[in-house]
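Q: coords below, sequence missing:
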């Protein structure tokens, strides 16, 4: 990663760490890095529902057009819609303006290439070099300045794609409650998930975005309201997306959260049963619960483990030929249908399983994996001190001490966040109280260095 790009694009507080000027320069940089000799570059721009989205959309558009690219404005769309439409329409790039699961004061910028994948590290480095340079590349002559066009109607292509993933209609009526996080899914989910497309009764919450309520007490990072409403309303399952709808978590009929590990494990077992699990492999990250690995071993499924971040999961999937991978957070890549994590495609496949097993509850379908207790603690650490702090003698010694205590019955993972000024501590084992104590002890050591 460079100075600007983290594991999931550029991100920061809008107007402070992420400014309109930076967004303008990113537009210039993307246009020059992806420039073609035979025609103007075609770039699509989407955004989530944050108040700052309009500002960044205008700034990036100006930079792209000033450098000779044509821009198609998609409006409010899910991040995976941008990836899908870039490839489907033959565009050269797509830009998504979103800070995903972060609060509304944050925003971010993700760039996809012509095949619908996020830019490679090499291309990101070239974009970053231009952004940080003192002198901009030579501007385009007036005759080849880009134009701005509406992407109206293109979103329907993406919606139709998700609907095509939905299988046969359910024979047994069930009730589903969707939490749209006041985010991008508000633009699509009500069209995609209907009684006609699913055979289920579909209700929705958190679908009225006002620019600042995205992810506020709703969505896949704050599941308590959904879990309560599912139980109180007698729903069979609850499905939550994050702000840009590239993640999906669920809760069962009892209000218990079904996390990404549980979803991936259920999908992988079902795919192997159907002969659809290429290489008999699922790809996950270091944070994946040990219970996942235990279930996969019993089912004869191989597991490839990567660093934390969906880009690393995808790289391993492409390298090894796996068709399913993802993260505990609900960022799940189903490579038969998408080039990136797609919350609504994950939801569609989950509903397919409910339809295929009408006599089983959500807790039975997705509860085969038994989670070991995990404790996660975040410590605020300035971006420029993460490496120093993690490598300090005191932190290394404390981590080793905890590892020796846990032995083979647990583990500890210490890692820098790829998107925020945080160091994340994760412990896993059999005793939650013990894990919490160790996490707080390590947190105290880290804070003592700052």
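A: Nice, I can see it. Because the structure is predicted, anything quoted here is derived from the model rather than measured. Residues are numbered from 1 along each chain as shown.

Q: drop to CA atoms for contacts and neighbour counts, all remaining ones
A: Will do.

Q: quick one: the strands in the stretch 301-450 of the chain?
A: Secondary structure of the stretch 301-450 of the chain (DSSP state E, counting those that start in this stretch): strands at 302-306, 324-326, 332-334, 374-380, 411-416, 422-428.

Q: Output these in CSV; the columns should cover mean neighbour count and distance to residue 85.
A: Formatted as CSV, the strands of the stretch 301-450 of the chain follow (neighbours: other Cα atoms under 10 Å; distance: least, Cα to Cα, whole Å):
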stretch, mean neighbour count, distance to residue 85
strand 302-306, 17, 28
strand 324-326, 28, 21
strand 332-334, 27, 17
strand 374-380, 18, 36
strand 411-416, 18, 32
strand 422-428, 21, 33
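
Q: any chance of those strands in TSV, plus distance to residue 64?
A: TSV is the format used below for the strands of the stretch 301-450 of the chain (distance: least, Cα to Cα, whole Å):
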stretch	distance to residue 64
strand 302-306	34
strand 324-326	32
strand 332-334	29
strand 374-380	35
strand 411-416	32
strand 422-428	32
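
Q: show me the contacts for the nearest residue to residue 311 once chain neighbours are set aside.
A: Excluding its sequence neighbours, the residue lying closest to residue 311 (Cα to Cα, 6 or more residues apart in numbering) is residue 7, at 7.0 Å. Residue 7 makes contact with 1, 309, 310, 311, 418, 419, according to Cα atoms under 8 Å, 6 or more residues apart in numbering.

Q: Now for those: which two are most distant?
A: Using Cα to Cα, the contacts of residue 7 span at most 14.0 Å, a distance reached by 1 and 310.

Q: quick one: the residue nearest to residue 311 from residue 417, how far?
A: 9 Å (Cα to Cα, to the nearest Å).

Q: With residue 303 instead?
A: Residue 303 sits at a distance of 23 Å from residue 417 (criterion: Cα to Cα).

Q: If you count contacts, what does the longest helix along the chain end up packed against?
A: Criterion DSSP state H: the longest helix present in the chain is helix 432-449. Here helix 432-449 touches strand 374-380, helix 393-406, strand 422-428, going by 3 or more Cα pairs under 8 Å, 6 or more residues apart in numbering; DSSP states H and E.

Q: Mind putting these into TSV with distance to residue 65?
A: TSV is the format used below for these (distance: least, Cα to Cα, whole Å):
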stretch	distance to residue 65
strand 374-380	39
helix 393-406	49
strand 422-428	36
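
Q: Comparison target, given below:
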């Protein structure tokens, strides 16, 4: 069965356009209530509820009410969490033994967008078949259940999640003496992250903690970290931490204001596990992970594999290999021995454990890994069919790989949402990488527009 609504990361789009409307959310809530209710046995069991959380977008109020109405109409009780990070909903779904958790968020996108993501009772993403069943149920007529659900607000949700984050560090762990700039992107971590780091002893300088419904991710957070980088230098801080709008991604800046991305953070966490926690079984990256990251892990005999871009694929490969660590260069990091999904706050704490245990600054630790120059060209095409299989394109790629001489790589990847092919080249010399990427892109453009 083909998908109508769900993508690899839930449902997402521009508010009021396409499927992202209040009417759609009402029908989605009803369909989800019917499908997930049938999976849980008796409605009067301890698993009758579904939790709803959201980020700070103004449209979240509208969509929360529509989903709540649909779920209640389907006979499901609803626990309202209010503004909470995406990973917090995964955790709280497990904690309250709920049937499922629903997140209203478009993550790092601007406020005009919104979306929906589901977690199952274990705090993991719904199986594909359940998503397809929900899609099918949306075509059913919506009738009022004779056994309507009820709604209540979970007042201590934030406090529970704060304690969960702090408990991901060992007893006695302290950030006392450390000055941290914290950028919460005017998003869902605005009332969570500052408390976590202050309660662990850090001196915290906050940015992006005044959401107004329209400023989420606006020139701040992990997608726009320059403000955080500058503040680290201005404040004389030890480091900076930036989250995205829904709190599942994190990037750092070192004491010099230099950005530390997801690959570098993963390397630091893996290196810490190998030296202090009894070993690191392996790390999953993506097709876009820096080749220098792969080489640095190889030097330390830590296994590494690449998954397709997307946290779903990273987690699938982690589970297949029995590994506990994986993520993306964007800062979406999964520490599966601490939680079930990417969690910016917990990932940040794991990196800070490494800084503490190694007794070195963040810039010293990241210096143990050499990032290779990586250059990408987005080629917009009239058509993409057959381009990657074209002999001219294959020849251009082969020639570039020969010039790199096993000290770099070439990747051609079609965009999942636009008529683009992304040409990425990675190697030891920036000028060579840029030249090879431009050369391949010219061939791709000629073939795809002919």
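A: Right, received. Where do you want to start? Keep in mind it's a predicted model, so treat the numbers as computed, not measured.

Q: wait, what's in contact with the alignment partner in structure 1 of residue 201 of structure 2?
A: Alignment note (TM-score structural alignment): residue 201 of structure 2 maps to residue 199 of structure 1. By Cα under 8 Å, 6+ apart, the contact list for residue 199 of structure 1 reads 169, 170, 171, 173.

Q: now that we have those, which one has the most neighbours?
A: Comparing the contacts of residue 199 of structure 1 on neighbour count, residue 170 comes out first with 20 neighbours (neighbours: other Cα atoms under 10 Å).

Q: looking at this, that residue is in a strand?
A: No: read with DSSP: H, G, I helix; E, B strand; the rest coil, residue 170 of structure 1 is coil and lies in no strand.

Q: Any figure for the gap between it and residue 199 of structure 1?
A: For residue 170 of structure 1, the distance to residue 199 of structure 1 (Cα to Cα) stands at 5 Å.

Q: Can you give me the neighbour number for residue 323 of structure 2?
A: Residue 323 of structure 2 sits with 19 neighbouring residues when counted by other Cα under 10 Å.

Q: I'd guessed it sits against residue 279; true?
A: No: taking contacts as Cα atoms under 8 Å, residue 323 of structure 2 lies outside contact range of residue 279: 11.3 Å.

Q: what about residue 1 and residue 310 of structure 1, which has more around it?
A: The residue with more neighbours, out of residue 1 of structure 1 and residue 310, is residue 310; 22 against 13, by other Cα under 10 Å.

Q: From what I see, the more buried one and residue 327 are in contact.
A: Yes: with contacts counted by Cα under 8 Å, residue 310 of structure 1 reaches residue 327, the gap being 7.2 Å.

Q: who's in contact with residue 417 of structure 2?
A: Residue 417 of structure 2 makes no contacts at all, as judged by Cα under 8 Å, 6+ apart.

Q: can you tell which of the strands of the stretch 301-450 of structure 1 is closest to residue 227 of structure 1?
A: Closest to residue 227 of structure 1 of those is strand 374-380 (Cα to Cα; 19.9 Å).

Q: helices or strands up against the closest one?
A: The helices and strands touching strand 374-380 of structure 1, judged by 3+ Cα pairs under 8 Å, 6+ apart, are strand 422-428, helix 432-449.

Q: what does it rub up against?
A: Applying Cα under 8 Å, 6+ apart, the set of residues contacting strand 374-380 of structure 1 from outside is 289, 421-429, 432, 435-436, 439-440, 443, 446-447.

Q: rerun at 10 Å
A: If you take Cα atoms under 10 Å, 6 or more residues apart in numbering as the criterion, strand 374-380 of structure 1 is touched by 287, 289-290, 386, 410-417, 420-440, 442-444, 446-447, 450.

Q: Give me the angle between that strand and strand 411-416.
A: Between strand 374-380 of structure 1 and strand 411-416, the angle comes out at 30 degrees (axes from the mean of the first three to the mean of the last three Cα atoms, to 10 degrees).

Q: Spell out the residue ranges of the helices in structure 2.
A: Under DSSP H, structure 2 gives helices at 22-38, 59-73, 86-95, 128-137, 157-167, 193-199, 226-235, 262-276, 291-299, 311-321, 344-358, 362-366, 391-404, 430-448.

Q: now for these, which one comes closest to residue 53 of structure 2?
A: Proximity to residue 53 of structure 2 (Cα to Cα) singles out helix 86-95 among the helices of structure 2, at 6.3 Å.

Q: From the contact counts, what lies against that closest one?
A: Applying 3 or more Cα pairs under 10 Å, 6 or more residues apart in numbering; DSSP states H and E, one finds that helix 86-95 of structure 2 contacts strand 49-54, strand 77-83, strand 100-104, strand 113-120, helix 157-167, helix 344-358.

Q: tell me the angle it makes with strand 49-54.
A: Interaxial angle, helix 86-95 of structure 2 versus strand 49-54 (the same axes, to 10 degrees): 170 degrees.

Q: against structure 1, where does helix 86-95 of structure 2 fall?
A: Taking TM-score structural alignment, helix 86-95 of structure 2 hits residues 79-88 over in structure 1.

Q: Relative to residue 133 of structure 2, which of the helices and strands packed on helix 86-95 of structure 2 is closest?
A: Comparing the helices and strands packed on helix 86-95 of structure 2 by Cα to Cα, strand 113-120 comes nearest, at 13.3 Å.

Q: That closest one: average distance to aligned residues in structure 1?
A: After superposition onto structure 1, the mean distance of strand 113-120 of structure 2 to its aligned counterpart is 0.7 Å, using mean Cα distance after the TM-score superposition for structure 1.

Q: which residues in structure 1 does that strand align to?
A: With TM-score structural alignment as the criterion, strand 113-120 of structure 2 aligns to 106-113.

Q: Would you mark the buried spots in that stretch?
A: Neighbour counts over stretch 106-113 of structure 1 (16 or more other Cα atoms under 10 Å) mark 106, 107, 108, 109, 110, 111, 112, 113 as buried.
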